[in-house]
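Q: Give me the fold of what follows.
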Amino acid sequence: MSFILHTIWEVLKGVPNTIIISIVAMIIGLVIGTIFAMIRIAKIPVLSQLIVVYNSFIRSTPLIVQLFVLYYGLPALLLFFNDQLHTHFNPDAFSPLTIACIGFSLHAIAYLSESMKGGLQSVEYSQIEAAKTIGLSKFDTYRRIVLPQAFGYALPNIENQFIMLIKGTSLAFAVQVTEIMSVSHVIANEGYRFIPVYSVAAIFYWLLAIVLELIFSRLQHRTVRYLTPTS
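A: Model (predicted):
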C-alpha cells in the first residue's frame, strides 16, 4: 500500500507538465487551425495548397518522429545560422518542455484545422447573406455569427482531439520532458513493479479525460443556442 501511495504522489508531480503541453497545444492549434480552415474555405491560392500539404504531412507521420525532428533539429538549425549567418543564437534556448509544446501544437493545428473546416462548412450560407443585408462587416459576421456556430458544430471533434493530446503527451518523455509517463517509467524500472505503476499512470490519464468530458459537456450546453436548426 505504501508503494502505491508513493507512486501516486510521484506520478502526480508529472501531471502539471502533461496539462501544460495539452492546453498550450490546444489553444495554439485551435487559433491557427481556425485561420487555416478559413484560408482553405476561401481557397486562397498557394496558401490553401500549402496548408493541404502541411496537414497531410503531419497527419501521416508519427508524432514521436515529429518530436525527434524538433528535439534534434532546432539546435542544429540554430548552429547552422550561427555558422553561416554569424548570428549568436543559443542552441540550448529551447527547453524540452518548450520543444514538446511546439511539437504538439504543430500536431494539433493539422487536426483542428480539419475539424474547424467542417464546422465552418456546417454554417448555412444564408446566414452570411442575411448578415450582409443588415450591414454587418465581414469581421463582425464571422465573430458574431459564423465562428460561434462553427465552434459548436466542431466541439465534439475538438473534445476528442483534446483527449488525444493528453494521451499523446505520454510520448513527451522521449524528448526528456518530465510528465506522467516519464515519471512512471522511472519508478517502474527502479522497483520492477511495472503493472501497479503503469496502472496508476493509466488512472491519471483516465481522470484527466473525465474532467475534460465534464468541461466539454458544459460547453456544449452553452453553445447550443448558437446552433441553427437543421430542419
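Q: rest of the way, CA atoms for contacts and neighbours
A: Noted.
Q: Tell me, how many residues neighbour the residue nearest to Ala150 when sequence neighbours are not counted?
A: Nearest residue to Ala150 in three dimensions, chain neighbours excluded: Gly119, at 4.1 Å (CA to CA, 6 or more residues apart in numbering). Neighbour count for Gly119, taken as other CA atoms under 10 Å: 23.
Q: again, but for the one 5 residues further on
A: Residues contacting Glu124 under the criterion other CA under 10 Å number 13.
Q: all helices for the protein, in order.
A: 2-12, 15-42, 47-60, 63-85, 96-122, 125-133, 138-141, 147-168, 180-191, 194-223 (DSSP state H).
Q: Highest mean neighbour count out of those?
A: For the helices of the chain, the largest average neighbour count (mean count of other CA atoms under 10 Å) is found in helix 96-122, namely a mean of 23.
Q: To compare with the earlier structure, here is another sequence to fold:
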Amino acid sequence: MTIDIPFMWTAFKEIIKALPVTMMLTLIPLFVGFFIGLVVALIRVYKVKGLLAIANGYVSFLRGTPIIMHVMLIYFGFPLLIDAVAAKLGISVQTQLIPISTFVLTALSLSAGAYLSEVIRSGILSIPKGQVEAAYSVGMNTFQTMVRIILPQALAQSIPNFTNIFVGFLHTSSIAFLVSQKELTGAANIVASTNLKFLEAYIAAGIIYWLVTILVEGLSSLVEKRATSYMRGGVR
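A: Below is the predicted model:
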C-alpha cells in the first residue's frame, strides 16, 4: 500500500476549511466554562451552604462521565425538556429549528466548567494562607483579597493546566461530527468518502490538529512567562 501524497495535500486544503468550526467548538465552551468553573470553584473553596452539594455533584458527574455522553444527553434530552416546558406554558416552540451547534456548545460548556473548576480550585488552594492573612491585616475584605491577591496568582500558576484543557477540548470537539456538526474530523471523513482514502485524510487532519496544538503551546509559554514574572523579580 502506498500513501497518495498529492491527495493528502488536497485533503489538507479541504479539511482546514472546517478549522473555524473546530475553534468555535473549542473556544466558546472554554470561555463559558471558565466562568462556570470560577463560580463552582469559589462555592467549593468557601463551602457555600445550600450550593456546595450541588457544586460537588455537578463536578463529580461531569468529570465522572464521558463528554460524548454529555453531548448525546443534551442533543436528545434538551429538545424534549423544551417541548415539555413549552407545552406546560401553552406556547409553541419548534425545537427542530434550533441549530445543532447550540446543543453541542451547551454540552461542551458544561463539561468544560467542571474540568476548569478543578483547575481554578487547585490554583486557589495553592496560594499560601499567609498572603490571605496579610491582606486581611491591611483592611482588605474577602472580595478584594480574592480579586487582587489570590486569583491573579492562582490563574497565572494554572496556565499550563489551562493549556492542557484547551488541547483536550480541541481534540474532544471531534465528537461533534456524531451529531452532524462538520468540524476537522468530520471534514476528513467527508473528503475521504469520495475515494475511500481515509488514511491520507486522517493524516492531513492530524497535521492540522498538531499545528494548532504547537501554536497554542507556544503562545501559552509566552503568556506564562509574562504572568509569572513576579516570581522571578519583575517583568523582563
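Q: Any chance of the helices of the first structure in a markdown table with distance to Ala174 of the first structure as columns?
A: As requested, those are exported to a markdown table (distance: least, CA to CA, whole Å):
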| stretch | distance to Ala174 of the first structure |
| --- | --- |
| helix 2-12 | 17 |
| helix 15-42 | 13 |
| helix 47-60 | 18 |
| helix 63-85 | 8 |
| helix 96-122 | 10 |
| helix 125-133 | 46 |
| helix 138-141 | 42 |
| helix 147-168 | 12 |
| helix 180-191 | 8 |
| helix 194-223 | 16 |
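Q: equivalent range in the second structure for stretch 156-166 of the first structure?
A: Aligned by TM-score structural alignment, stretch 156-166 of the first structure falls on residues 160-170 of the second structure.
Q: Give me the mean deviation of the matching stretch from the first structure.
A: By mean CA distance after the TM-score superposition for the first structure, the fitted stretch 160-170 of the second structure averages 0.7 Å away from its aligned residues in the first structure.
Q: For Tyr202 of the second structure, which non-adjacent residue is spatially closest?
A: In space, and not counting its chain neighbours, Tyr202 of the second structure is closest to Ala188: 6.1 Å by CA to CA, 6+ apart.
Q: For Leu30 of the second structure, which non-adjacent residue is spatially closest?
A: That would be Ala112: by CA to CA, 6+ apart, it lies 5.8 Å from Leu30 of the second structure.
Q: Pretty sure the one you found sits against Leu27.
A: No - contact criterion CA atoms under 8 Å: Ala112 of the second structure and Leu27 do not qualify, at 10.3 Å.
Q: Next up, the contacts around the residue positioned nearest the centre of the second structure.
A: With distances taken as CA atoms, centre = their mean, Leu30 lies nearest the centre of the second structure, 3.4 Å away. For Leu30 of the second structure, the contact set (CA atoms under 8 Å, 6 or more residues apart in numbering) comprises Ser109, Ala112, Gly113, Phe166.
Q: so which of those comes closest to Val85 of the second structure?
A: Distance to Val85 of the second structure across these (CA to CA) is lowest for Ser109, with 22.5 Å.
Q: Alignment lookup: that closest one to the first structure.
A: Aligned partner of Ser109 of the second structure by TM-score structural alignment: Ser105.
Q: got the contact list for that match?
A: Val24, Ala25, Met26, Ile28, Gly29.
Q: at 7 Å instead, please
A: For Ser105 of the first structure, the contacting residues are Ala25, Met26, Ile28, Gly29, by CA atoms under 7 Å, 6 or more residues apart in numbering.
Q: Tell me which of the residues you listed persist in the second structure.
A: Retained contacts for the contacts of Ser105 of the first structure in the second structure, judged by both residues aligned by TM-score structural alignment, their matches' CA atoms under 7 Å, are Ala25, Met26, Ile28, Gly29.
Q: measure Arg230 of the second structure to Ser122 of the second structure for me?
A: For residue 230 of the second structure the amino acid is Tyr, not Arg. Separation of Tyr230 of the second structure from Ser122 of the second structure (CA to CA, to the nearest Å): 20 Å.
Q: Please disregard the earlier target; I meant Thr163 of the second structure.
A: To Ser122 of the second structure, Thr163 of the second structure is 15 Å away according to CA to CA.
Q: Thr142 of the second structure now?
A: When Thr142 of the second structure is compared with Ser122 of the second structure (using CA to CA), they lie 18 Å apart.
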